[in-house]
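**Student:** Starting from these lines, generate the structure:
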Amino acid sequence: MSVFTPLHESDIKEFLIPFNVGELIRYSGIDGGSENTNYFVDTRDSEGQHHSLVLTLVERGPVNELPFFIELLACLHKSDLPVPYSIADRTGLALHTLKDRPALLQPRLSGKHPDQPTIGQCAALGEFLAALHKASCTGRLQRHNDRGPDWVLKSAQLMLNKQWQDDAVWLIPALKQLCDWYKTTPRLPEAIIHGDLFRDNAMMTEDKVTGVIDFYNAATGWMLMDLAICVNDWCVSLPGEDKLSLDPQRIDALLQAYATLRPFTEEEKSAWPYVLQLAALRFWVSRQQYASQHQNKAGVLIKDPDYFRQTFMLHAASANTNLTPHS
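**Tutor:** Predicted coordinates for the structure are as follows:
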């Protein structure tokens, strides 16, 4: 992520004093993101053990809900999922303050972001998501999803009257069809979903998920939505192809691996084409909003909204196809 709050060596050394991680060896800011300040931090303890860590300063978002995220990640860590749980200090405190911002110290996860996901990596992702949903749907944790389907559809209608007027010819009927479906859809199975599991929020070593980060969009929501978000990023055409398209082999690998651990309901199978649309529309809206708010701001990564415009258009055009998850 981008460095919004610069830290000096003395700042980090003082921050580390309450933790059992030893002395600071090196640190470096992590560039390229849009929400929080993150630093790689390497330490060595008195026994010579090396610790690779990430120090995060929370710059925006639901700061008051940080205890929820800390508890969620602790729960997932206990389920043996590779997530950046918060390390507690010697008093048991996991949430700290640095430079007047909430600060978390977390383990650095291994692996690399998958630029061109393979069929095996998509299958591994499906297994991870199923394990995540099974772990998060049985506990007491709940969090309102402020970017759920209601927000998506209302925001899209506002965009239609402003930034998206040039798309009105095809977008008006597409939104009407989606809204009509949503008004009559049955309640779909829910859990705490990641909500943002793009390739740059996952680390892989060959065909194994070794880390999933950035849970700040996690909330109670349709489990199917997590899968649709992943399909829209992990299972699309690779660089060099002429136009955006879906890769059926990678989609099947992801969905079948998931369904092995959590079979889909009949309602989910029926809803799948529409949830794919909602997932694409959700990020078209949020990227458009973010791009408008942060134009010409140095050091802020602005992702192209047009990618999800094309993705939504692709799904809207094929809403009546037989693309459904396997059970």
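**Student:** contacts and neighbour counts: CA atoms only from here.
**Tutor:** Will do.
**Student:** tell me the contacts of Tyr27?
**Tutor:** 9, 39-42 (C-alpha atoms under 8 Å, 6 or more residues apart in numbering).
**Student:** let's see this one next to it:
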Amino acid sequence: MAVFTEVSPAQAQALLDHLQLGTLSSLRGIGAGIENTNYFVDCTRGDGHLHRYVLTLFERLTAEQLPFYLRLMQHLAQRGVPVPEPHADATGEILFEVAGKPAAIVDRLHGGHQLAPDAFHCQQVGATLARMHLAGRDFGMHQPNLRGLAWWREVVPQILPFLEADQAGLLKSELTYQEQLAASAEFAQLQQHHSGPIHADLFRDNVMFEPGEGPGRERLTGFFDFYFAGCDTWLFDLAVCLNDWCIDLTTGVLIEERAAVFVSSYESVRPLSGAEHRLLPALLRAAALRFWVSRLYDLHLPREASLLKPHDPRHFERVLRERIAKPWHALHDGAKA
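**Tutor:** Next up, the predicted model:
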């Protein structure tokens, strides 16, 4: 969510007019993130109230790829999952062009991030993630996870020259491990029976909470930033969350009590199969590898942007080393039958 493409007030107002959303009162670039150009857009209407949106210009995704993300958000929102719904024009179109780039405008969620979550936050995210997975089962479009195994194979050779010998060795050995996992019969069953649209990037800063009843009892208001979404195993999505919501950010160590609550809450909506329980340690490694690779790529092969804050890849190197050294099972007394 960096600002790669400048948007003028006149350009923003033209889209607001087309969608009949009101008169622009504020346009502010969002500096967090590294993939798309995002702006907070505030406007007023005849009712006198302030209406708040997010305008996204897509820098890498093509006009052919984008309908998957936007229609998925629309699909989930219409099934009661708390996600920003894209605004459509009179013809039902939700993808537009601003400053020469594909663009969309969605509702801005209420509240703020919880960057120091506890078990109560994990409980809400886990249950909502499972609801999202179930709601997406009848989504009619398909697109692979574009940051999955095929992408790792493509970019790892490009980033290896930047790494120290021990890092390069770890990266190559883990890629081999994940290739062997992907070729296994049990993983094929996971893909066939326990997969669908996933968020694939549901970190702490992609979930919003607002104050609830009592101190520390914040209420989840929604998931956003679906522009890494794709079709993959639901377990991979769960692993991505566990590697962010349930760890010590300094060391990468998994906080088991928090992780257990997250998984238990998820399973209260969609129970995991025996295969999913058995493969969870391997998918935790896959999720760590995915973000280590992408952060290395963004650090060493960056793009220009007026606001750009690349993330430190060493964080997910630590997470990966932890998941290899200390495999974690949601069930410590053995996997389900």
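**Student:** re the thing from before, from the contacts of Tyr27 of structure 1, which land in strands?
**Tutor:** Among the contacts of Tyr27 of structure 1, the members falling in strands (DSSP state E) are 39-42.
**Student:** In PyMOL, how would I select the buried members of the contacts of Tyr27 of structure 1?
**Tutor:** This is how PyMOL selects the buried members of the contacts of Tyr27 of structure 1, with burial counted by 16 or more other C-alpha atoms under 10 Å:
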select buried, resi 39+40+41+42
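**Student:** okay, the ones in strands among the contacts of Tyr27 of structure 1 in CSV with distance to Lys303 of structure 1 next?
**Tutor:** Shown next, in CSV, are those (distance: C-alpha to C-alpha, whole Å):
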residue, distance to Lys303 of structure 1
Tyr39, 22
Phe40, 23
Val41, 27
Asp42, 30
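**Student:** Looking at those, which one is closest to Gly195 of structure 1?
**Tutor:** Tyr39 (23.5 Å; C-alpha to C-alpha).
**Student:** ranges for the helices of the stretch 51-200 of structure 2?
**Tutor:** Secondary structure of the stretch 51-200 of structure 2 (DSSP state H, counting those that start in this stretch): helices located at 66-78, 119-135, 149-159, 165-182, 185-193.
**Student:** for those helices, which one sits closest to Pro302 of structure 2?
**Tutor:** Among the helices of the stretch 51-200 of structure 2, helix 149-159 sits nearest to Pro302 of structure 2 (C-alpha to C-alpha), with 11.6 Å.
**Student:** ok now the closest one, how far from the chain's centre?
**Tutor:** 20 Å (C-alpha atoms, centre = their mean, to the nearest Å).
**Student:** just stretch 217-224 of structure 1 next, same as before
**Tutor:** 10 Å.
**Student:** which residues sit against that stretch?
**Tutor:** For stretch 217-224 of structure 1, contacts defined as C-alpha under 8 Å, 6+ apart pick out 69, 133, 142-145, 148, 188-196, 268, 272, 275.
**Student:** do the same with stretch 112-126 of structure 1
**Tutor:** Under C-alpha under 8 Å, 6+ apart, the answer for stretch 112-126 of structure 1 is 199-209, 227, 234-235, 238, 249-251, 253-258.
**Student:** now stretch 131-150 of structure 1
**Tutor:** Contacts of stretch 131-150 of structure 1 (C-alpha under 8 Å, 6+ apart): 68, 72, 75-76, 79, 81, 190-193, 218-221, 223, 261-262, 278, 282.
**Student:** ok, of those residues, which come out buried?
**Tutor:** Neighbour-count burial (16+ other C-alpha under 10 Å) applied to the contacts of stretch 131-150 of structure 1 gives 68, 72, 75-76, 81, 190-193, 218-221, 223, 261-262, 278, 282.
**Student:** Which of the three states applies to the residue nearest to Ser155 of structure 1 when sequence neighbours are not counted?
**Tutor:** Nearest-residue entry for Ser155 of structure 1: Val285, 6.8 Å, with adjacent residues in sequence omitted and distances by C-alpha to C-alpha, 6 or more residues apart in numbering. Three-state assignment for Val285 of structure 1 (DSSP: H, G, I helix; E, B strand; the rest coil): helix.
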